[in-house]
Structure formats: structure tokens, C-alpha cells
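Trainee: what would the 3D arrangement of this be:
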Amino acid sequence: MSVLVITGTGTEVGKTVVTAAVAATAVAAGRSVAVLKAAQTGVRPDEPGDAQEVARLAGAVATAELARYPDPLAPATAARRAGRTPVRPAEVAEAAAELATEYDLVLVEGAGGLLVRFDAAGGTLADAAGLLGAPVLVVASAGLGTLNTTELTARELAARGLELAGVVIGSWPDSPDLASRCNLADLPEVSGAPLLGALPAGAASLPPADFLTAAPSWLAPRLDGVWDAAEFARREAP
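Mentor: As a prediction, this is how the structure comes out:
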């Protein structure tokens, strides 16, 4: 794949740190990587955004950000409140396609979930993925409630004819509860896609050098890593 779209099942599920892990693992495999943040919200002009956080953790990656809005809201709402032009799916697709002419892998990180609106016309990250014909990686939480949001996301992708590359758990707890451990078997079932990784809780707080070293152990071979889903499930199974 030359472009991979990364979305979450909602907010605060670990989407940015997973993007960083995918980027770091690809770089370790010898690939050049660019990270495109479609719309950054809730960050002041002088503050680092998600793309900069990916670069801090992953190191040698290029970054691009199409728009930034100060309020921590959905991009369409944040753009309207700021009186600024919204980002449209076609602009996201065009920027990603242009980066793909220069880099081996382009990671397009959305804002929140798959259907969060970019503009007043209802454009979403799913629309951008459709224009690109790119696979979508879904970042999900580990515990109770994740099966519903993950299946809804998978169903929407299927209805649009988009490829679900797989699911990555954005934050695997040090002491997982019963729901989290059972979800290792249930997430692939409800999504119809493989589990492609699980990042340990607190991964983003690691020193960048340690993050770079560890990232391949969190992701499956399809994402250039060495993580074994079957072995992980056997070890963590209830």
C-alpha cells in the first residue's frame, strides 16, 4: 500500500500514537513515510499538533497539516465557529496523492471517528478514503463498548466498498479486565478483519528512542512489525 488512512472508533482511542507506531515501524523497514493530518482541532497555532507528535515519536517522517482550528470540536463545527474555510475530502485526497509521489507510505490521520464531518456538506474521512481508493486502519479501544463501535465502523466501510485493513488496539492495559481479554477474539469476528496490533498503555510517554525500538513488536507483519496476534491472544486469553 502507498496510502493508508487511519481512523478511530471515536476520540481518545490512541489513534495518533498508533499512527506514530505505524510510521516508526515502516521507517525501520526502510520505507520513506509522510504523515498527513487532515484537520487539526483544539490546538493553538503555536502548539504542536498530532502530526508533530507523530514526528516526535517516529523520527524521520515528513508531516503535513491541511487546516487547524482552535476549538476542540469536529472539524466542520470548529471551522464554522472560527469563520474559516473547512477542509473538504477532495483536498485531503489530493494532498495524500501528491505526497504518495514522493514517499513510499503516506499515513492519513483523521479526526475522531470515520464519519466525523469535515464540512457543511457532510464530507468525511470515509469520502477521502473512497477518492483515494486506500485501505483504512481502524484504531479501537480495548474494553467494554469497543465491539459495538468497531462493528459499526466496519459496516460503514463495507457499505462504501472500502477495504478495512485491520484493527489495532490503541492502548492495551497493564492489567486487562475480562472484557478486554475476551475482545481479542471478538474484535476480528465483529469487524471481519484481522487484529493487527496492540499498543501498551502509556506508549506515547516512552522516550522516542525506546518508542522506535519497541514499535515493531506492537504491530503485525502486514504493518511491517513482528507482533503475533495468535500468541498475544493465547497469552492474554481469559
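
Trainee: CA only for contacts and neighbour counts going forward, please
Mentor: OK.

Trainee: now residue 40: closest residue in space that isn't a chain neighbour?
Mentor: Using CA to CA, 6 or more residues apart in numbering and skipping residues adjacent in sequence, the residue nearest residue 40 is residue 68, 4.6 Å away.

Trainee: burial measure for the one you found, as a count.
Mentor: When neighbours are counted by other CA atoms under 10 Å, residue 68 registers 23.

Trainee: try residue 30
Mentor: By the criterion of other CA under 10 Å, residue 30 has 11 neighbours.

Trainee: wait, is it part of a helix?
Mentor: No - under DSSP: H, G, I helix; E, B strand; the rest coil, residue 30 sits outside any helix and is assigned coil.

Trainee: one more to put side by side:
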Amino acid sequence: MAVIVVSGTGTEIGKTVVTAALAAVARAQGRSVAVLKPAQTGVGVTEAGDVDEVARLGGGITGVELARYPEPLAPVTAAVRAGMATVRPHDVAEAVEKLAIEHDLVLVEGAGGLLVRFDEDGGTLADAARLLAAPVLVVVPAGLGTLNGAALTGEALRARGLEQLGVVVGSWPDAPDLAARCNLVDLPMDAGAPLLGAVPEGAGGLAPEEFRARAGSWLAPRLGGSWDAQAFTTAVR
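Mentor: Here you go, the predicted model:
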């Protein structure tokens, strides 16, 4: 795969850390990696954004932001309130295509969920994925309530003819409750896609060297790692 779009079922669920893990695994395989953030919101001009965090953890990547808006809102709302230009799906597609010429893998990290609006015409990350004909990896939370979000996102992808690469739990708790453990079995059925990883809670706080060394153990072979869904589910249940 030359391009993977990383989306989620909401905010603050681990998309950036999952993106960093994907980058770290690819870099360990000797692949060149670029990470594109179409719209960074809620971060000041001099502050580190999601792309910076992926670079810190994953190491040796090319990071690109197309736009940065100061307020922590949906991209189109943040852009309008700041009096700034919005990002359109074709802007994302053009940037990715240029990066793909010089990189083995381009990761596109969305903002919030799949259908969050980027522009005044209702353009979304799903529209960018369609233009790129790229598969979408969906990051989900571990606990109660995740199944509905995963099911809705999977349905939206299928309705648009987009490939759902799989589902990754963005922050797997040290002490998972009953709902989280049961969700490991239910997520593939509800999402309509395989479970391809579980990143441990707090992984983003690891030293970069340790993060890179462990990243492959959190992701399934389809994503370049060694994580086994059946073995993991059996162990935690």
C-alpha cells in the first residue's frame, strides 16, 4: 500500500499514536514515510501538532500540514471563525500524490471522524480517500459505546465504495473492563472489518526508542507488525 488514510470514530482516541506506530513499523522495514495532516485544529502557531508528534515517536518521516486553525473545532468551523481558507478534498489528494512520488508510504491522518466537514461544500476525509482510491484504517476506543461508532463508520465507508482496511484500538487499557474485553470479539462483526491491532494506553508517553522497538507488537501483519488478534483476545478474556 502506498497510501493509508487513518480515520477514527471520534477525537482523542489515539489516531496520532496509531499513525506514529504505522510510521515506525514502516521505517523499521526501510521504507520512506510521509505523514499528511490535512487540517490541524486547536494548536497555536508555535506549538507542536500531530505531525510533530508522529515525527517524534516514529522517527525519520516527512511531515506536512495543509492548514492549522487555532480553535479546537471541526476544520470548516475553525477555518471560518479564523477567517482562513478551508482545505478541500482535492487539495488533500494533490498533496498526497506529490508525496507518494518520493515516499514508499504516505499516511493521511484525519481530524475527528470520517465525515467531519473540511470545507463549506461538505467535503470530508472520505471524499479525499475516494479521490485517492486509498484504504481507510479506522481507530476506535476500547470501551463501552465503541461498537455503534465502528458500525456507523463501516457503513459509511461501504456506502461510498471505500475499502476499510481494518480497525485498531487506539488506547488499550492496562486493566480492561468487561465491555472492552467483549468488544475485541464484537468489533470485527460490527465494523465489518478485521481487528488489526491494539495500542497500549500511554504508548505515546514512551521514549521514542522504546516506542519504535515495540510498535510492531501492537499491529497485525497486514500493517507490518506481529500482533495476533486471536491470541490477544484469548489472553485478555
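
Trainee: list the contacts of the residue nearest to residue 40 of the first structure.
Mentor: Counting by CA atoms under 8 Å, 6 or more residues apart in numbering, residue 68 of the first structure makes contact with 39-41, 43, 45.

Trainee: now the buried members of those residues.
Mentor: 39-41 (16 or more other CA atoms under 10 Å).

Trainee: out of the contacts of residue 68 of the first structure, who's nearest residue 214 of the first structure?
Mentor: Residue 214 of the first structure has its nearest neighbour among the contacts of residue 68 of the first structure in residue 40, at 27.1 Å by CA to CA.

Trainee: my guess is the closest one contacts residue 48. True?
Mentor: No - judged on CA atoms under 8 Å, residue 40 of the first structure makes no contact with residue 48 at a distance of 10.1 Å.

Trainee: show me the helices in the first structure, by range?
Mentor: 15-28, 50-58, 75-82, 89-100, 125-132, 146-159, 178-191, 208-214, 229-236 (DSSP state H).

Trainee: could you point out the longest strand in the second structure?
Mentor: Criterion DSSP state E: the longest strand present in the second structure is strand 164-172.

Trainee: what's the average distance for that one when superposed on the first structure?
Mentor: Once fitted to the first structure, strand 164-172 of the second structure is off its aligned match by 0.2 Å on average (mean CA distance after the TM-score superposition for the first structure).

Trainee: ends of stretch 51-64 of the first structure, how far apart?
Mentor: 7 Å (CA to CA, to the nearest Å).

Trainee: neighbours around residue 84 of the first structure, how many?
Mentor: As a measure of burial, residue 84 of the first structure has 13 neighbours, counting by other CA under 10 Å.

Trainee: where's it relative to residue 67 of the first structure, distance?
Mentor: Counting by CA to CA, the gap from residue 84 of the first structure to residue 67 of the first structure is 9 Å.

Trainee: now swap in residue 144 of the first structure and tell me
Mentor: 33 Å.

Trainee: neighbour count winner among those two?
Mentor: Taking other CA under 10 Å, residue 144 of the first structure and residue 67 do not tie; residue 67 has more neighbours (16 against 13).

Trainee: from what I can see that one touches residue 43, true?
Mentor: No - applying CA under 8 Å as the test, residue 67 of the first structure and residue 43 come out as separate, 10.9 Å apart.

Trainee: residue contacts, the spatially closest residue to residue 191 of the second structure that is not a sequence neighbour?
Mentor: Of all residues not flanking residue 191 of the second structure in the chain, residue 151 sits nearest, at 4.5 Å (CA to CA, 6+ apart). Going by CA under 8 Å, 6+ apart, residue 151 of the second structure touches 190-192.

Trainee: residue 189 of the second structure matches what in the first structure?
Mentor: In the first structure, the residue matched to residue 189 of the second structure (TM-score structural alignment) is residue 189.

Trainee: distance of that match from residue 159 of the first structure?
Mentor: 17 Å.

Trainee: between these two, who's got more neighbours?
Mentor: residue 189 (14 against 9).

Trainee: wait, what's in contact with that one?
Mentor: Per CA under 8 Å, 6+ apart, neighbours of residue 189 of the first structure: none.

Trainee: burial count for residue 220 of the first structure?
Mentor: Neighbour number of residue 220 of the first structure under other CA under 10 Å is 21.

Trainee: that one touches residue 196, doesn't it?
Mentor: Yes - in this structure, residue 220 of the first structure is within contact of residue 196 by CA under 8 Å, at 4.9 Å.

Trainee: list residues touching both of those two?
Mentor: With CA under 8 Å, 6+ apart, residue 220 of the first structure and residue 196 have common neighbours 227, 229.
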